[in-house]
Every structure is written in C-alpha cells, then in structure tokens.
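> Fold the following.
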Amino acid sequence: MIRLGRIDHVGLRVADLDEAAARWCIQLGLMERARDEQRAFLACDDEPYCLELAAGEEPGHDHTAFELHTTCPPDDAQAHLDGLGVPHEEREGSIWLADPDGRAIQLLPNRPPEAEFGRWPQHARRSATVHLGGPRRLGHVNCLTGDIRANASFYLDVLGMRLSDWLGTAGVWFHIDSEHHVMALVDVGYAHFHHLAFDVVDIGKMRDLLDHLARHGRWVSWGPARHGIAGNIATYVRITEEPCHVELYCDMERLADDHVPRTYPDDRYSSNTWGPLPPRSYFRFDAAAIESESESWETRGRPLPPEEVEA
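Modelled structure (predicted):
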C-alpha cells in the first residue's frame, strides 16, 4: 500500500530565474531559502521550501511533490507502484511518476523533524529568519483535465488519496488528512495546471495580500468567493509569467475520519455561495483570455472570443 503525508512543494519552470525568484518573494511574500545555478527554493514560513523555481525554456508547471507518510517507506511505495504496473523511476532520492495527463509527480521520503520543537504549532516555533507578510503554507493544487475519470482513478488508486466530493461529473476533490482537499480536478476538455493555493490566516490577511498584489499590477481572476464545496473563502490571482493562478484561501472545511464523499449539483451555489461563477477566461491561458480578464471585457459586455486552436 501507499500513503501520502502531505503536499511538499510545487515546481514551476521559469524563463528568468533571477527575475522569477525576486518576483515571487516580493509580490507573494515568500522567502528564498537556497539557490543553485538552475533552481531557487522559496518558502512561506520555516519549512525547507514550498515552491521550486527551475530555469526552463517553456515556463509553466514542472511537477508537484508530496511527502510520504511516516508509515510508508519508499520501498513500500515502489512495491505498490510495481504491483499496479505504474511506470516510475528513482532519482534525487525520490520516486518520480506521471499522472494520465502527463503531469510529473515527485514522492519524497518522510522527513521527521530534527528536533522536538519541529512538531510544535507553527506560531510556537522560535525563528530568526521568518519574516512578516507572506501566507502561512502551501495547501493544495488544482488541475484542468480532459479525462477526469482516468485522473481520479490515478489519485485515488495509485497515490492513495481519499475522495472528498464530486461537483456533478465535472469536478472532483481529494484529501490526505482532515483538510478538505490537497488536490482537485476540473474537466474542461483539456489538460493544464490551473493553480497552487496558499493558506492565509483570515480574510483580513487576504485583503492585505490582494492590496499588495494590486500595487504590483496583478488582478483578481475570480473572487473573493465562498465555495459551497470545501467552504473556503478563496480569491484567485492571475500569474501570466508561469501560466497559472495563485489562490489565497482561508476557512477550509475539515473532514471527519468517517467522511462519506458527497456529490454536489453543478450549479452556481456549489461553486460560490456569495455570487457569480468565474469568468470564462478563468479556465483559459491564451492571450485573448488574459486581455479579456485584465480589462474585464466580459462584465463590460464584450464576449470572450473562442480560443484559437492550432491546426
């Protein structure tokens, strides 16, 4: 069997490592922990890192990393994958594989705290490096897909996540601990990494971060919204350089050990109890969608043109 302990980090490819590392730190309040010629490692608080930036020719999602649970050594995880016939390889001390959409997954061995205080709540750990301003931690990721059933089976059966809820047949959420989800999929007919999500303490902190991001030319692609599914208050900010969104969220639902997955109707209330669904640009990453969103063309009466598909 396999069991995951938590999400560890997200890896993004960037066009200019120096520019990207400075931008994520200045605009999102992250801290650079380490750097080599090809990668920069950024953190929210006192974790080793939660965002890995790697120099690459095509900016975008590179991989998502999960740490194995303390009860699941790497040999057990590899035996589980071998038993299912899932291709994987060992490198950099980790297990690497890919989901049905081709997104890379890194499985890290469990790394227990070096000292007892590492098990204490975040606010109780003394620090000489943590600074004021950023989010508390990386919480989850969300991906668009064209084959939601195959990907759902992968995250449930191959990675051992547990099912949280369905949104009709168009969306599915998975958890590995009591927090409602660590991974989600939305079926839009094609695959793309949609967002990485940072936990903030409350809506006041979210407001401060959004004010700060606005001063740096960022805009809200959707929100603030109150999700019916998962219950969290969430705001999504467009990141044009590494085409994805960043979600800032708080008040996520916690699930009981005997949680029974639910199926919500695919309606506005399930997505946002406070009001509107996201603009259609929210699910696209082409130039027309970005312009439409940044200029609020949809709400100003100009429809979003169809996405051009290369022949």
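
> make it CA atoms for all contacts and neighbour counts henceforth
Fine.

> would you say residue 2 is within a strand?
No: applying DSSP: H, G, I helix; E, B strand; the rest coil, one finds residue 2 to be coil, outside a strand.

> in which helix or strand would I find residue 63?
strand 60-68 (DSSP states H and E).

> Name the residues of the helix or strand following that strand that are buried.
Next helix or strand after strand 60-68 toward the C-terminus (DSSP H and E): helix 74-84. Residues 74, 77-78, 80-81 are the ones in helix 74-84 that count as buried (16 or more other C-alpha atoms under 10 Å).

> closest to residue 1 among those?
Set against residue 1, the nearest of these by C-alpha to C-alpha is residue 80 (5.4 Å).

> distance of that closest one from residue 87?
When distance is defined by C-alpha to C-alpha, to the nearest Å, residue 80 is 11 Å away from residue 87.

> Same question for residue 216.
42 Å.

> Helices of the stretch 201-311 of the chain, residue ranges please.
According to DSSP state H, counting those that start in this stretch, the stretch 201-311 of the chain carries its helices in the segments 203-215, 268-271, 287-294.

> this one as well, want them side by side:
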Amino acid sequence: MPQHNPPLLNVSKIGYVGFETPDVDRMVEHYTKVLDFVLVERGANQAFLTTNFDHHAVVIERAATSRARSYVGYELREDLDFAEETLRTAGYTVDRRHDIAPSTPDVVVVAEPGSGIPIHLYDSQSGTGVSGYTPVRPTKLGHVAAFTPDLNLLQGFYQDLLGFRWSDTVGDFFVFLRCNADHHAANFLASTKREGMHHVAFEARDLNHLQTQLDHLAAHQVRLDWGPGRHGPGHNIFTYHRDPDGNTIELFTQLDLMISEDNGYFEPRPWHEDFPQVPKTWEVDLATINSWGPVEQAQLDH
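Model (predicted):
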C-alpha cells in the first residue's frame, strides 16, 4: 500500500510498550531472570525495565486483570509543540502529559483508532539505561503486533499521521509497517473475532545469541509455542513463547533492513524470494508464514 498523503509527523523508532498485570512481582521476575532485562526503577505499582541505553523498553503496571500493549511509546523527529499543534489541527484529541515516566517528562498522547489505546509520542528518553555485552539480554524492543477490526483505518493512521512506510502485506489481512530501516516496527491483523495484542517482539543479535536465549528459557522451564522458523515477510528467524501472564513474546533475528528509502528495496539476503526484494503483497500460504516448516493454526486464525 503506497503512501496516500505526506505524513503529518515522522516516528523514528518504537520505544516502549506497556503491560498491565495483577502480579507485578511475577512479571518483573520473569523479565529480569528469564530474559535478562534490567530493572531501572520500581515503585509499588509500576516497574521500568530496559535492554539498552534507553531508560525503559517495557513498563509493567499493576491492574485488576492482565493486558498487554496497554500503550505504546514512539520517538518522534519533530518538536513536541509542533506535534501537538499538528494533531489538533488535523482533528485529533491530544493530551499533553508530564507524569508518564521519569525519562519522558513531556509526552503527546493520542488515541489509536479502533483500539483506543494511548499512543505516546516523545522526543527522547533520558535517564539511566544499560550498555555493554550480555549473553542473554535482547538488544531492543523490535515491534508490536495487534489485531484490529478496521485495517485500512489503522494503516492510514500510522502512515498518514505518524509517517510509517508500508513494507509488506499478507493477503488482505496482515500488514507490516516500518518507521526506520527495520522491516517492521508495527504490524496489524484484521480480525472481527480477536482483539488486543498479537505479540511483542525482542531482537537477538544473531543466531548464536538467539540459541543462548532459548537455552536460557529452557533452563527456566519456559517452552516454545512455535519455532524456530523463518517468516516470509521480513525474513526474520523467529521463536514464540508465553510470559507468566500468557502474553505471546517473540524472540527474533535477521530481520530485513531497508538501508536506503531512495533505493526502495531491502538489503539483499541469500534467502530472499525476489531480487531485489521490495515491498509486496504475499500469497496466503504456509511458506509465507514459515518457510522452514509447520504453521501453528493460531497463526492463521484472524
């Protein structure tokens, strides 16, 4: 799907995702001990965790019931005053918040169409993150996937409002959108049966790193739901498991990169189907979902 209109704003990266849970301690223990996240700050009802130099990539908050993707934070290239004025002029309801996190004292909040979840737009994260080599910890939050009852509406919101670019579509129901060189930072599945988050994905450096992560999961009695395999769109090697609240978590590596938007194709890889590999609509078949082998039925339900 090409860009219909010049975007109002330009997101530069996905920054963080929120999880709600009735058991903060259990979730913090899982993300720190099993996935090796660093706990940066902790209060009675909220915990900030990171994988890199940003203050946080995951926020875990106390709530009566579990909910993943309770909000998503994106870093903007634009000045926040400009962003607020632009969104209001375009007819969006905007909330300017100064209490969301210690690392983001100024945030523009706008509701995502369809879901109504808050989208946080900020200019940078300050505060203490982490750096250096670690054998288990993911390199970063890679992307968040969710269901939507109106795919065209949501795709238009991300492309025309936030400046995402179209990377791929599977059939007419599964779209992949990028905001930088990574093949996708957000992907959405059309569904009238399901709602909420599909999965949250964290990046591994390479296959050796991913193997170490999976061995670490096994040592903590966490079993895979699906994978390893290789997706068609994005061509990432993937695995999926569940966190203690039942949220689907992907660990991945080798995601396609579009180094130059001017060239308009993804960096060549030996396993690509097309040369050059450009954004396209993929057939709905088993090889598209997993070119290596079996497909979980749940991945086809939408």
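
> Superposing both, give me the TM-score.
The TM-score (TM-score structural alignment, normalised by the length of the second structure) is 0.82; 270 aligned residues with a C-alpha RMSD of 2.3 Å.

> if we can go back for a sec, would JSON lines of the buried residues of helix 74-84 of the first structure with distance to residue 19 of the first structure be doable?
Listed next are the buried residues of helix 74-84 of the first structure as JSON lines, based on distance: C-alpha to C-alpha, whole Å:
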{"residue": "74", "distance to residue 19 of the first structure": "36"}
{"residue": "77", "distance to residue 19 of the first structure": "37"}
{"residue": "78", "distance to residue 19 of the first structure": "37"}
{"residue": "80", "distance to residue 19 of the first structure": "40"}
{"residue": "81", "distance to residue 19 of the first structure": "38"}
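
> excluding its backbone neighbours, what's nearest the residue nearest the centre of the second structure?
In the second structure, the C-alpha nearest the mean C-alpha coordinate belongs to residue 143, at 1.9 Å (C-alpha atoms, centre = their mean). Once flanking residues are discounted, residue 143 of the second structure sits nearest to residue 185: 4.2 Å by C-alpha to C-alpha, 6 or more residues apart in numbering.

> what's the answer for residue 289 of the second structure, then?
residue 231 (5.3 Å).

> what's the matching residue for the residue nearest to residue 143 of the second structure over in the first structure?
Counting by TM-score structural alignment, residue 185 of the second structure lines up with residue 182 in the first structure.

> just checking, its match touches residue 140?
Yes: the pair residue 182 of the first structure / residue 140 is scored as a contact, 4.2 Å apart, by C-alpha atoms under 8 Å.

> Identify the contacts common to those two.
Common neighbours of residue 182 of the first structure and residue 140 (criterion: C-alpha atoms under 8 Å, 6 or more residues apart in numbering): residue 7.

> if I look at residue 175 of the second structure, how far off is residue 65 of the second structure?
Using C-alpha to C-alpha, residue 175 of the second structure is found at 29 Å from residue 65 of the second structure.

> neighbour-wise, which of the two wins?
When neighbours are counted by other C-alpha atoms under 10 Å, residue 175 of the second structure and residue 65 differ, and residue 175 comes out ahead with 24 against 10.

> can you tell me which residues contact the equivalent of the more buried one over in the first structure?
In the first structure, the residue matched to residue 175 of the second structure (TM-score structural alignment) is residue 172. Taking C-alpha under 8 Å, 6+ apart, we find residue 172 of the first structure in contact with 152, 163-166, 184-186.

> in the stretch 1-150 of the first structure, which spans are helices?
Counting by DSSP H, counting those that start in this stretch, the helices of the stretch 1-150 of the first structure are 17-28, 74-84, 148-153.

> Tell me which of the ones you listed sits nearest to residue 108 of the first structure.
Residue 108 of the first structure lies closest to helix 74-84 among these, at 8.0 Å (C-alpha to C-alpha).

> how close does the aligned residue in the first structure for residue 57 of the second structure get to residue 63 of the first structure?
In the first structure, residue 57 of the second structure lines up with residue 50, judged by TM-score structural alignment. The gap separating residue 50 of the first structure from residue 63 of the first structure is 12 Å, by C-alpha to C-alpha.

> got it, and residue 164 of the first structure?
23 Å.

> now for residue 40 of the second structure: what does it line up with in the first structure?
Residue 40 of the second structure maps onto residue 33 of the first structure when the alignment is built from TM-score structural alignment.

> whoops, I mixed them up, residue 14 of the second structure
Under TM-score structural alignment, residue 14 of the second structure pairs with residue 7 in the first structure.

> Can you find the partner of residue 205 of the first structure in the second structure?
Per TM-score structural alignment, residue 205 of the first structure is aligned with residue 209.

> Same check on residue 110 of the first structure?
Under the alignment (TM-score structural alignment), residue 110 of the first structure maps onto residue 124 of the second structure.

> which position in the first structure aligns with residue 220 of the second structure?
Going residue by residue (TM-score structural alignment), residue 220 of the second structure aligns to residue 216.

> just to revisit the earlier point, can you give me the neighbour number for the match of residue 14 of the second structure?
21.

> Who are the contact partners of it?
Contacts of residue 7 of the first structure (C-alpha under 8 Å, 6+ apart): 65-67, 138-140, 182.

> Of those, which is the nearest to residue 292 of the first structure?
Among these, and counting by C-alpha to C-alpha, the member closest to residue 292 of the first structure is residue 140, at 27.0 Å.

> how much space between that closest one and residue 41 of the first structure?
Going from residue 140 of the first structure to residue 41 of the first structure by C-alpha to C-alpha gives 18 Å.

> got it, and residue 16 of the first structure?
Distance from residue 16 of the first structure to residue 41 of the first structure, by C-alpha to C-alpha: 14 Å.

> same question, residue 222 of the first structure
Residue 222 of the first structure is 28 Å from residue 41 of the first structure, by C-alpha to C-alpha.

> returning to that earlier point: how near is the match of residue 175 of the second structure to residue 164 of the first structure?
With C-alpha to C-alpha as the criterion, residue 172 of the first structure and residue 164 of the first structure are 8 Å apart.
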